[in-house]
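A.B. asks: Sharing a model prediction with you, sequence too.
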Amino acid sequence: MKKEITILEDDQDIREICTYLFSAEGYSVNSYGTISSFKRSTANPDIYLLDIRLPDGNGMDVCKSIKDNPILAKIPIIMMSAHLDASTVSSQCSAEEFIYKPFHITDLLDRAAALINRYRAG
């Protein structure tokens, strides 16, 4: 079964790199540069990759709204930021993982795959 990821990242270069990397790994990728475009999505991914600082809001608020939705709450979330640290993020939203930018490509792909395997197994 093909894995699906939804990416919310305002930096076009990072968004394109992530889209390319996950596509090359066999994922179906939905990517968005703003919260407003993300909210119009009807995607049902296996995992979310969310930036924190976005032009029209905060990715941690998006994380909270996903985790508050009983239909989506079990879908794992990886938060990423160059400006905040893991402890700040974990105190404000219930993401399963946090990645600092710049990130190591294999680390990001490995963490995403591990989370999806846990999500599908549970």
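C.D. replies: Noted; the coordinates are in hand.
A.B. asks: Please count neighbours and contacts with C-alpha atoms only from this point.
C.D. replies: OK.
A.B. asks: Distance check, the residue nearest to the spatial centre of the chain against residue 86.
C.D. replies: Centroid-nearest residue in the chain, with C-alpha atoms, centre = their mean: residue 49, separated by 1.0 Å. Distance of residue 49 to residue 86, computed by C-alpha to C-alpha, to the nearest Å: 15 Å.
A.B. asks: before we move on, back to that, could you point out which element follows whatever helix or strand the residue nearest to the centre of the chain lives in?
C.D. replies: Element membership for residue 49, per DSSP states H and E: strand 47-51. Per DSSP H and E, strand 47-51 leads on to strand 53-54 as the next helix or strand towards the C-terminus.
A.B. asks: Second structure follows, compare the two:
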Amino acid sequence: MDKHICILEDDPGIREILEILLSEEGYHVEGYSTVHDFFSKKNSAPDLFILDVMLPDGNGMKVCNLLKSDPATKATPIMMMSAHADLPQMTSGCKAEEFVVKPFDIHVLLRKISRQINSGPGT
């Protein structure tokens, strides 16, 4: 499949489950727990970003807006996830292509990921 997904999620259980699940689906996955690590270690523009909203050192919606304002990543689809923010707050806070409320159904999440990856800039 050779599609690359970058996850910014501070909850280690959710991040690890996503990394394992998406790796088993054939995706190359990079996971980060902080905004600092995300920006300092992220290697290249992936096919999809999955960002949590509430992070220990920042806000995923601000990260989304930074990615959408960067010419290198502005066309890359972004999926926002949150257990705390409501959908209208998330949709007005950033220009992500997809929004997921935690807890999420794994099958629904995989369909949304597939849809975004297959409609992204590299396809």
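C.D. replies: Yep, it's here. Fair warning: this is a prediction, and the values are worked out from it, not measured in the lab.
A.B. asks: thinking again about what came up before, Provide the contact partners of the strand holding residue 49 of the first structure at residue level.
C.D. replies: 4-10, 59, 63, 75-81, 112, 115-116 (C-alpha atoms under 8 Å, 6 or more residues apart in numbering).
A.B. asks: What's the average distance for that strand when superposed on the second structure?
C.D. replies: For strand 47-51 of the first structure, the mean deviation from the second structure after alignment is 0.3 Å (mean C-alpha distance after the TM-score superposition for the first structure).
A.B. asks: Where in the second structure does that strand align, residue-wise?
C.D. replies: Aligned using TM-score structural alignment, strand 47-51 of the first structure spans residues 48-52 in the second structure.
A.B. asks: Distance from that stretch to the middle of the chain?
C.D. replies: Here stretch 48-52 of the second structure shows a centroid-to-chain-centroid distance of 1 Å under the convention C-alpha atoms, centre = their mean, to the nearest Å.
A.B. asks: residues in contact with the strand or helix carrying residue 17 of the first structure?
C.D. replies: Assigned by DSSP H and E, residue 17 of the first structure belongs to helix 12-24. With C-alpha under 8 Å, 6+ apart as the test, helix 12-24 of the first structure has contacts from 5, 7, 8, 9, 28, 29, 30, 31, 32, 33, 109.
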